[in-house]
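A.B. asks: sharing a model prediction with you, sequence too.
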Amino acid sequence: MTAKQHAPATQRNRDPIAAVLAQELPDSGTVLEIAAGTGEHAIAFAQRFAGLEWIATDPSPDALASIAAYRDESALPNLRAPLMLDAASPDRWPIENADAIVCINMVHIAPREATLGLFRGAAQLLGRGQPLILYGPFIERDIVTAPSNLEFDSSLKLRNAAWGLRDAEALDILGVQHKMARSARHALPANNIMLVYRKD
């Protein structure tokens, strides 16, 4: 039995995500990935961005075991050991600073407290001009939401009433409250987008 888990969507979305990350990430420094899940994105991005130290985090012991198994197999020198981190927890995050924070497909599959904690933690760790990068489906007030995303939103709320697609403009307000402003919006396949917030 292996601890490695597999998320089929990772194979489909990692290249489009990486193309945006290439525009938004610094050339060097430390990237903190929040809610890294299986660890497959961490492997792909640590391979692609060899000048960056990549730290994957997750609140799930099973996810952390999967990340560690992929890390051991890959032996990538810039992929550090995974860290336990629950963005919804009020506890202080396990590192003191980062040069960028990446969060893929968490905001809609987590209670609102996780998003609040994400912005709070980013405000503490990031320096001026450094990015918080979010990927996933969002509701945008001036853009018609795709029927598939509305169906997805309904299915999430049936699974857990605290889940669901978040309003991008509400995230903008949350960013301002934490001295971060949205600097970019990137449209990606399958009605997903990437939102980039940078510290003032």
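C.D. replies: Ah, there it is.

A.B. asks: going forward, measure contacts between C-alpha atoms and count neighbours the same way
C.D. replies: OK.

A.B. asks: what is the burial count for Leu64?
C.D. replies: By other C-alpha atoms under 10 Å, 26 other residues sit near Leu64.

A.B. asks: in the helix or strand hosting it, what counts as buried?
C.D. replies: In this assignment (DSSP states H and E), Leu64 forms part of helix 61-74. For helix 61-74, the neighbour count (16 or more other C-alpha atoms under 10 Å) marks 63-71 as buried.

A.B. asks: those: which two are farthest apart?
C.D. replies: Ala63 and Arg71 (12.2 Å; C-alpha to C-alpha).

A.B. asks: which residue ranges form the strands in this structure?
C.D. replies: 29-34, 52-58, 83-84, 100-104, 131-136, 180-188, 192-199 (DSSP state E).

A.B. asks: the last one packs against which elements?
C.D. replies: Contact partners of strand 192-199 among helices and strands, from 3 or more C-alpha pairs under 8 Å, 6 or more residues apart in numbering; DSSP states H and E: strand 131-136, strand 180-188.

A.B. asks: and the angle from the biggest helix by length in the chain to strand 180-188?
C.D. replies: What stands out as the longest helix in the chain, according to DSSP state H, is helix 8-24. Helix 8-24 runs at 120 degrees relative to strand 180-188, counting by axes from the mean of the first three to the mean of the last three C-alpha atoms, to 10 degrees.

A.B. asks: return the distance of helix 8-24 from the chain's centre.
C.D. replies: 12 Å (C-alpha atoms, centre = their mean, to the nearest Å).

A.B. asks: please compare the first structure with the one that follows:
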Amino acid sequence: MDKPHSPACERNRNAILGVLSRHFADRRRVLEIGSGTGQHAVHFAAALPALTWQSSDRAEQLPGIRAWLDEAALPNTPPPLELDVNGDWPSGPFDAVFSANTLHIMSWPEVQRLFARLPAVTSADAVLAIYGPFNRHGRYTSDSNAAFDAWLRSRQAEMGVRDAGAVDALAEAAGFSLLADVAMPAHNHCRVWQRLRG
């Protein structure tokens, strides 16, 4: 099959890699939630060979992810797993979790389920990194993010750019504390949390 391709992945991958190289440096097993095309998985796994990069997504996305993984033939990318936040989750523990451009696609109840399930699949000191657009104090951080939010909601009312404070509250409830909030190109951010032991 022809591999799926996301121009956005090509544009943002090196900026994200800079954050992951720092915060995943001592990690060993990463769960990527919502791997999409599979481009991020291949790029990050190639650049961070000490990590086992476990990609996952809904069933319809898995053939495209497999196409990227099969072509790259990296030793640290096991076959992608089916993961819908509303369904069954893989067994852990993972000591890192990564997700890009997913929170605004999910409904808010699905975002809540994602964070609520993290303690069951992560190690006691797991690191969580999420990339995408975020609002601040209920306000858009740019005109482009406001336009993006309007476009999302026109497609499906449950979608939308999430507020950083609301997401932080979900992370805290799951036992994760904010470590870093890194500004990225195109008015995006990469936010990093770590699970507090005990």
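C.D. replies: Now that the structure is in, tell me what you want to look at. Because the structure is a prediction, the values reported are computed rather than measured.

A.B. asks: relative to strand 52-58, how tilted is the helix holding Leu64 of structure 1?
C.D. replies: Going by the same axes, to 10 degrees, helix 61-74 of structure 1 makes 150 degrees with strand 52-58.

A.B. asks: chain center to helix 61-74 of structure 1: distance?
C.D. replies: 17 Å.

A.B. asks: can you check stretch 137-148 of structure 1 too?
C.D. replies: Distance, centroid of stretch 137-148 of structure 1 to centroid of chain: 19 Å (C-alpha atoms, centre = their mean).

A.B. asks: for it, which positions count as buried?
C.D. replies: Buried-residue list, stretch 137-148 of structure 1, by 16+ other C-alpha under 10 Å: 137-139.

A.B. asks: ok, now stretch 113-131 of structure 2?
C.D. replies: 114-116, 118-119, 121-131.

A.B. asks: that one corresponds to what range in structure 1?
C.D. replies: Stretch 113-131 of structure 2 lines up with residues 117-135 of structure 1 when matched by TM-score structural alignment.

A.B. asks: end to end on the matching stretch, go ahead and measure it.
C.D. replies: Start-to-end span of stretch 117-135 of structure 1 (C-alpha to C-alpha, to the nearest Å) is 16 Å.

A.B. asks: ok, now stretch 126-142 of structure 1?
C.D. replies: 30 Å.

A.B. asks: rewinding a little: and which of the buried residues of helix 61-74 of structure 1 is nearest Leu52 of structure 1?
C.D. replies: Nearest to Leu52 of structure 1 among those, counting by C-alpha to C-alpha, is Arg71 at 15.2 Å.

A.B. asks: residues contacting the spatially most central residue of structure 1?
C.D. replies: In structure 1, the centroid-proximal residue (C-alpha atoms, centre = their mean) is Cys103; its distance is 0.7 Å. By C-alpha atoms under 8 Å, 6 or more residues apart in numbering, the residues touching Cys103 of structure 1 are 33-36, 132-135.

A.B. asks: tell me which of those you also see in structure 2.
C.D. replies: Retained in structure 2: 33-36, 133-135, out of the contacts of Cys103 of structure 1 (criterion both residues aligned by TM-score structural alignment, their matches' C-alpha atoms under 8 Å).

A.B. asks: nearest to Ala161 of structure 1 among these?
C.D. replies: Nearest to Ala161 of structure 1 out of the kept ones among the contacts of Cys103 of structure 1 is Ala35 (C-alpha to C-alpha; 19.7 Å).

A.B. asks: which non-adjacent residue is nearest the closest one?
C.D. replies: Asp58 (4.5 Å; C-alpha to C-alpha, 6 or more residues apart in numbering).

A.B. asks: what residue of structure 2 takes the place of the one you found?
C.D. replies: Using TM-score structural alignment, Asp58 of structure 1 pairs with Asp57 in structure 2.

A.B. asks: next, count neighbours for that match.
C.D. replies: Asp57 of structure 2: 21 surrounding residues under other C-alpha under 10 Å.

A.B. asks: for it, give its distance to Arg22 of structure 2.
C.D. replies: 25 Å.

A.B. asks: how about Arg29 of structure 2?
C.D. replies: From Arg29 of structure 2 to Arg22 of structure 2 the distance is 15 Å (C-alpha to C-alpha).

A.B. asks: of these two, who's got more company?
C.D. replies: Set Arg29 of structure 2 next to Arg22 and count neighbours by other C-alpha under 10 Å: Arg29 wins out with 22 against 9.
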